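# Structure of the sequence below:
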Amino acid sequence: MTDAPDASPSPTGHGHGGGGGGKPIFLDATGRRARRLRWAAIAVAAVAAVVLASFVASLVILPRLTHLAVVSPAYSGHVKHGGRHAGNALLHRIALDDRRNRAKPVSAAGTIAGAWFAPWEDGALDSFRHHAADLTHVYPTWLELSPDGSGVLTKDYDPAKNPTTAPLVQAARANGVRIVPVVGNATEGLFDPHRIDRMLDGPNGEAVMNQLVGFVDQHDFAGLQIDFEQLTPEQIRRVVPWLSRLHQRLSAQGKELSIALEVSLSDADIRSLAATVDYAAVMAYDEHGETSVPGPISSAGFVDRSLDRFTRLVPANKLILGVGVYGYDWKVGTEAADSITNTAALTTAQGYRPEEAPAEVIDFDPVALQPTFSYRDDAGRMHEVWFQDAASVANAMTMAQGRGLRGASLWALGEEDPTSWKVFGKHAVPAPQADAAMRTVTLAQAIAFTGEGELLTVTHEPRAGQRTLERDPSSGLITDESWSAWPSAWTIRRRGAPDHVLALTFDDGPDPEWTPKILDILKAKRVKATFFMIGDEAVGHPDLVRRVQAEGHEIGNHSFTHPNMAHVGDERVRLELTAADRALESLTGRQITLFRPPYNADSEPDSYGEIAPIAVASRLGYSTAGESIDPNDWDLTRSTPGGGTHRLRPQEIVASVLAQADKGHAILLHDAGGDRSATVAALPAIIDGLRARGYALTTIGGLVGQTPEQTMPTLPKDEQSLIAADQAAFGFTHLLGVILFWGFSLAIGLGLCRIVLMLGLASGKRARPLPAAGSALPRLDVMVAAYNEVEVINRTIDSLLTSRDVDVRVLVIDDGSTDGTYEAVKAAFGQDPRVLLRRKPNGGKASALNVALAEATAPVVVGVDADTQLSPDALAKLAAWFADPRVGAVAGNVKVGNRRNIVTRWQALEYITSQNVDRRALARLNAVTVVPGAIGGWRTEVLRAVGGYRSDTLAEDMDLTWRVREAGWVIANEPEALAFTEAPDTLGGLLKQRFRWSFGTLQCLWKHRRSVGKHGWFGALALPSLWLFQIAGQVLAPLIDLQLLIALVIRLLSWWAAAQHADISASPDTTLWLTVAIYATFTMLELAASWIAYGFDRENRRDLWLLPTQRLVYRQIMYVVVWRALERALTGLGQAWGKLRRTGDVVLEAGNDTAGHLAGRAGLVIQIFPRDRPRDDAPSNPRRPPEEDPC
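I've put the predicted structure just below:
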């Protein structure tokens, strides 16, 4: 090794400046430019703060709305049941039965804890999912004997028609619950005993039996339950043999057969029917029913008498008790009742008697041992309610167990008191613990309604209730129950249901094309309507908002951006409501008290997602409008009977509205959101048709007797001062939304153009080097600048000295290292004449490379980074290009050699899919924009002629490449000259490196700005592309991700300070979905392009799955870097090079899974010779003949 004395970056005899180049581009050493920009930014921020402050105040201060008047009916005349000691005889008898039967064994078949599943019950599936682990059996009412008795109807089972079937089966299987479908002789609750006669006549009986057995076998269910009700003794006599044969066939397959028995059956019928099955369910409920006088559902005496009778007729271990868990609400004076759930009973009680303590409302009847209450409805009618709760279930279980029954089953899932599961099922707890567990009642999963009409208000949200229980020690029965706090479910109060009065409403406007036409029709017909407006649309069309108001119509809030509020969360809902409210108030000067959620405006929401927006609106003081009459005028495509489609016709809208007129009180139409010509054409006929049928038309407020002046009261004086600021701020957000959308479109367009252009060029047959005049390749001097590279420098030199087919000398310039780099190289290569080591004071990479250039004697020099290792034939492949006298430089192919974490793998993905593809493409046009510092070959005389490396930019290799190209030289690309570099392995290191690259690129673009349009494709395409894609594209690129994630951004911003709320305006959902589709298409194209790029480099494509994460995370980092570079360029502040930490992770050895695999894919062999192994100082090999002209 030649160990030269310390060197300085002074000019050499070769005529090039040592690290020169003058003042760094953009530097303002005085700092004046930065100070001016800072003061300008402060001034702009101050003005913006003043403008936004008042808007922020109006946006975050919750609206103080004037609620619509609510008239609560006065309560009077409720009945309090007396006679606390009337049931003593019953308790005594039950106590005796319990002692008599306590020792009776349970059937060997095991205790049954079952529940009936009615598909029509809204909460049935949720109840089963929550409590499947408590059950042994589930009895879904899926099967129905056909009216003609010839077969079995399975429509209630059909998974294609019944969305609860598949989840029920899945949950049952997962919890080991036996599925026993019920087959009945009823349609929608009406039993038809004549179906049994039709079934038993002729061959129908066998056909039905075959179908039933086949159904059970096909679906691997546990058996069947028969529910044939209201049969005559003769019909029972005829059906018993049929049941016996069915039992035999099912038993032969290991299936069970049970039957549900009415308590009204005769003793003989009970015996004969029970004898045909494995067990029977005693339906000890409906003591009083829908068509009877008010009374208990299943009083303790009724249950006791039923069990006493049945256990005398049938062995107890062959019986299970059917336990009702529902209730009935009777209108006093009529024999008509509505079936209600336990939750509905409790919410009705507190909804209609809110001022009374719960202990004064709910009466636990001492004889029936069942809760009851009464109330007066909105129309003044008295109601009496009896219902079952956990105490009723506990008492029923006590009586069943006292008589040794095999088990019990609840009718029906979804109707029960949630605490019933403390005393029922496989995990029921003993009485003392059960009483404590039943004290707290939670109804969180339920939704209940009170009243009727289209105006909805959440009056109660889920809250636990409290009650105390008293238990008779001798019988074990609960004899008293007292409520101290109401349990609350989601409770919605409905109002606005006057007879023959309908509200005409329009959603999604205002729209400049359709809204004026609708207003003209309403004016001509003298009809007032309610317009639920989108805040963003209102801001864009303020004149239409004012016209709607001026013509006496009502205005409601329809959110600011029209999201599906069932899916966005409470914070987003609140922000949407408040923003739209402020926008509409700023245009009307009136408070907005009405709200209709986009997409879900049903008058009976049945899920938390649908009720949550109503709850938020209720907290803010809004009344939510439903829409029971919906002709779906938004859907412009209709199906024809033949399977085709046609465009929506006005007469179809008219017919739909008229057909639904008696189903509700609010008509939903649309005045925006698409082509509304059919709606406009239908509107006159709708108005005329409804009036002809005796309906009056009004606004939503009119349904509760309110005028638009009452539903839209004047703003308080303290809020009127904010109107001007609100108008300015919302105008800005609307403009921002437009810019955001078109910026997104432009960014997508630029990205697509770049993909098509670069892949098109790169896919062509690449140029090959010309054959050399002689057999030997030119001698090479490899220049390595090193500053604190002790961890990696010796491996780099090793890889260079093991290069094949070329004569190499390595020039190592230590740039003032303080970590022993110089000493390490000297110790390892001090005796190797192919290594020249020099040391100089620290002056930067450019100055170090210029020192190496001054020492170079070979016709070709190669720049290699100190952390980079080359494949053995990389230098030979570079050198081959210099046989062409037009070639001034050659770019190699840089690979990430330390792919050990996601940060480095992201960079590897970028190198392959972006940098290397770009060089392949631009090389075809002699427009390569950078010969990488990690591996780049240069004609020595050209390098000196253009002035060597300069330090006025941080991208000295890019600057040098451009100067060589501007001097008229060809710059080639050699993708098979592989260099494995150490990429930053932390986000901090990556940010530091990429800021230097971005700032250096910006410096070069500014320095060489006069070359745009010159020097062939270099100035005509390459430089403009850098301005477009590297600068403008990177500035716009965040808009792609921002537009896609806009809903998330708004929701996150809603958690921040309110000042940031003003900067967001999302597109309507249709635009958002279009954005998603465009973005997805772009991402798929990018993935396809990356697949092709990996093929160019013959890389393993296993890392392509990282592309989505790179888009969402890694590229955001790049956006920040570009913005920082622009800020530094504008301010003129100085920027140092920045030293990256080295780990020495790049090791090229046999079997190395990173570099070795990559090199192997390229057909190369990687070896590292031990340092004490003799090396051939003059390797040579004939070069491969060139295939084509390189340019």
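# When you work out contacts or count neighbours from here on, use the C-alpha atoms and nothing else.
Noted.
# Can you give the distance of the strand ranked longest in the chain from its chain's centre?
Secondary structure assigned by DSSP state E gives strand 970-981 as the longest strand of the chain. Relative to the centre of its chain, strand 970-981 is centred 44 Å away, using CA atoms, centre = their mean, to the nearest Å.
# Might one say that Ile492 is in contact with Gly351?
No - here Ile492 lies out of contact with Gly351, judged by CA atoms under 8 Å, at a distance of 9.2 Å.
# Those two - which one has more neighbours?
Neighbour totals were compared for Ile492 and Gly351, and Ile492 leads with 27 against 21 (other CA atoms under 10 Å).
# gap between that one and Asp338?
18 Å (CA to CA, to the nearest Å).
# and this one, so I can compare the two:
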Amino acid sequence: MTHWTTPTELRESQLAVAGATGVTTALLRPPYSAGSDALDDADWSAVVQAGQEGYLTVLTTLDSEDWRRPGVARIVAGSTPVGTGGQVLLMHDSGGDRSQTVAALEQLIPQLKASGFRFATVGEAVSLGDPVRPAAAVEHWQGAALIMALRAGDGILDGISWLLWAAGAISLVRAVAVVVAARRHVRLRRKPWGKAVTEPVSIIVPAYNESAGIEAAVRSLLASDHPVEVIVVDDGSTDGTADLVEALRLPGVRVVRQQNAGKPAALNTGIAAASCNLLVMVDGDTVFEPDAVRMIVQPFANRRVGAVSGNAKVVNRGGLLGRWQHIEYVVGFNLDRRLFDLAECMPTVPGAVGAFRREALLRVGGVSDATLAEDTDLTMALCRDGWRVVYEERAKAWTEAPASLGALWKQRYRWCYGTLQAMWKHRGALSQRGQAGKLGRRGLLYLLMFQVLLPLLAPVVDVFAVYGLVFLDPLRILGLWTAFLLLQALLGLYAFRLDKERPGPLWSLPLQQFVHRQLMYLVVIQSVFTAVAGSRLRWQRMERYGSLRVPAGTPDLTGPAAGTVPPGLELAQSWVEAAHGDVPVPLPSAFRSVPRDAGSRTPGRST
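I've put the predicted structure just below:
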């Protein structure tokens, strides 16, 4: 042992004796020691140091080796002195099963007494004065506290061990559940929802300082193979987002300007300005694939469906952080959405790619700003109103993910805090029936278990794993950790196969468990403490990196081709004219406070 740890160990051992017996002693037998002839230089230095601390070292002259549990006869033989000389006999009263020692003593003591030997303590044998003294009251209470702490530590370790096994079992059950659900979901999605949905769609793009990617986003929406109108709601941008979109002069694209009021208000403005009954909401940093709109609206063939979640994918996958988020989107979010879909308890339609029935939005009062996760809040409100929310994995959109740990922390902190707000806001679903009850007793409990409680306990489990590697059985801990990684890898391979993704990024999965996963745990912990403290988190906008690109095949609607309308857009315009003509569309009462051309800079022209 190091020079500074020896006094500490001696002091703690002395306190344990004082707490258990009420006495102290200066006598010391170093662990793993035998006779004086077994001392080497390092052992002797320890004996000298203990002497300087006030301890008298007592070594042995006869070792029964009962700790080996060789059998009663051999212990008796090893403990019997040769001749009549006195001995200092070493036997053990702990360290496992001591039944052989007890049985040997029952034979040894009568035999040695009959041979003329008597038994004494060390102090009695060599006439030491006061080797054992009453402990001071302070030492006794300190010792009692130490014993309680040690016992509590043992209890905590036992509890953590059970938590480790429980977490492993729950993770295994979840893995099996999501795989079974995903397989069934794939089979169900091979069947059409009903008659093909061909009616036009209004796409709402809330935009605040989205100049880095807004052109790519809008052009990708116009490239859709489904009739669409695009409404860009500029929420008081200061980087010229609205001017940039207007300068493109793309037919079928309207820009509505408003003072900065937040994303929910921008979405409500877009809902009020929309001409179609089916609405798609998309973030300004997201690019749609050409068939995404057509795919995402097909579930509306079922009248029970009020909203549809699309398949959001990470576009900036370069570097470890990008790969880790790509894995998280494919393995975590998308597998869970398949499970939520089958259980009819979808808690979130992501803001990056989601479709809604206008009727459903109006019945719940539009998009609320009561939480920081307006998409989760809105989805839960729809479920509680009786609407079914489904997942359409074929509706793919590409979105930018945070490119730094700081940006990732801010985004996930807002997501997690907002989800907690939404869960608390809609906790009444736990006692409701029908679609609302499915959300409460399935979706909310799932979120509570796997997105709140397990992340809160996970750091404790990880600390225990490190503790086990150092102090317990490292092979068992490594085996459990390897099994956990193997389970994650198999789950990842299956999820990547379902999403038709190359499995290459999965090589970084072990590193993700050490960095990205720990960061997510800390985010959950901070969010929970923030919520418990009653603090109000402000909206934190993610930095844009300009990694989005205009999709190949998008028609060039500027320059020589200006004024050329894509076939899908022409269908949408014809439908709107047939339905409304030149008469302004009456606005629902929930949105009448927002004029359709609010913020128009050019009199007489709707922007």
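# what do Ile492 and Gly351 of the first structure both touch?
Applying CA atoms under 8 Å, 6 or more residues apart in numbering, one finds that Ile492 of the first structure and Gly351 are jointly contacted by 450, 459.
# before we move on, the earlier item: okay, the longest strand of the first structure sits on what stretch of the second structure?
Counting by TM-score structural alignment, strand 970-981 of the first structure lines up with residues 388-399 of the second structure.
# mean shift of that stretch relative to the first structure?
With mean CA distance after the TM-score superposition for the first structure, stretch 388-399 of the second structure departs from the first structure by a mean of 1.8 Å once superposed.
# returning to that earlier point: show me what counts as buried in the longest strand of the first structure.
For strand 970-981 of the first structure, a neighbour-count test (16 or more other CA atoms under 10 Å) marks 970-981 as buried.
# helices or strands up against the following helix or strand past that strand?
Next helix or strand after strand 970-981 of the first structure toward the C-terminus (DSSP states H and E): helix 987-1007. The contact analysis (3 or more CA pairs under 8 Å, 6 or more residues apart in numbering; DSSP states H and E) places helix 987-1007 of the first structure against helix 956-966, helix 1115-1131.
# at 10 Å what do you get?
Where contact means 3 or more CA pairs under 10 Å, 6 or more residues apart in numbering; DSSP states H and E, helix 987-1007 of the first structure is packed against helix 902-910, helix 956-966, helix 1023-1025, helix 1115-1131.
# quick one: the second one to helix 987-1007, angle?
Think helix 956-966 of the first structure. For helix 956-966 of the first structure against helix 987-1007, the angle by axes from the mean of the first three to the mean of the last three CA atoms, to 10 degrees is 30 degrees.
# distance from helix 956-966 of the first structure to the second structure after superposition?
Taking mean CA distance after the TM-score superposition for the first structure, the mean distance separating helix 956-966 of the first structure from the aligned residues in the second structure is 1.2 Å.
# now do the shortest one
Relative to the second structure, and after both are superposed, helix 1023-1025 of the first structure has an average distance of 1.4 Å to its aligned residues, where the measure is mean CA distance after the TM-score superposition for the first structure.
# okay, that helix sits on what stretch of the second structure?
Against the second structure, helix 1023-1025 of the first structure falls on residues 444-446 (TM-score structural alignment).
# How far off centre is the matching stretch?
On CA atoms, centre = their mean, the centre of stretch 444-446 of the second structure falls 14 Å from the chain's centre.
# Need the residues that contact that stretch.
Residues from elsewhere that reach stretch 444-446 of the second structure (CA atoms under 10 Å, 6 or more residues apart in numbering): 174, 336, 340, 345-347, 380, 422-424, 426-427, 429-430, 437-440, 451-452.
# Among the buried residues of strand 970-981 of the first structure, which one sits closest to Leu594 of the first structure?
The closest of these to Leu594 of the first structure turns out to be Thr981 (CA to CA; 63.9 Å).
# returning to that earlier point: for the match of helix 1023-1025 of the first structure, buried residues please.
444-446.
# Including distance to Val23 of the second structure, could those residues go into a markdown table?
Shown next, in a markdown table, are these (distance: CA to CA, whole Å):
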| residue | distance to Val23 of the second structure |
| --- | --- |
| Leu444 | 57 |
| Leu445 | 54 |
| Tyr446 | 55 |
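# what's the matching residue for Ala489 of the second structure over in the first structure?
Checking TM-score structural alignment: Ala489 of the second structure goes with Leu1087.
# Of the helices and strands packed on helix 987-1007 of the first structure, flag the one that's most buried.
Stretch with highest mean neighbour count among these: helix 956-966 (a mean of 23; mean count of other CA atoms under 10 Å).
# Who are the packing partners of the longest strand of the first structure?
helix 793-801, strand 869-870, helix 874-880, strand 887-896, helix 916-923, strand 935-939, helix 956-966, helix 1155-1161.
# follow-up on the earlier one: kindly tell me how buried the match of Ala489 of the second structure is, as a neighbour count.
So Leu1087 of the first structure, with other CA under 10 Å, has 17 neighbours.
# quick one: it and Trp1105 touch, right?
Yes - using CA atoms under 10 Å, Leu1087 of the first structure makes contact with Trp1105 at a distance of 9.0 Å.
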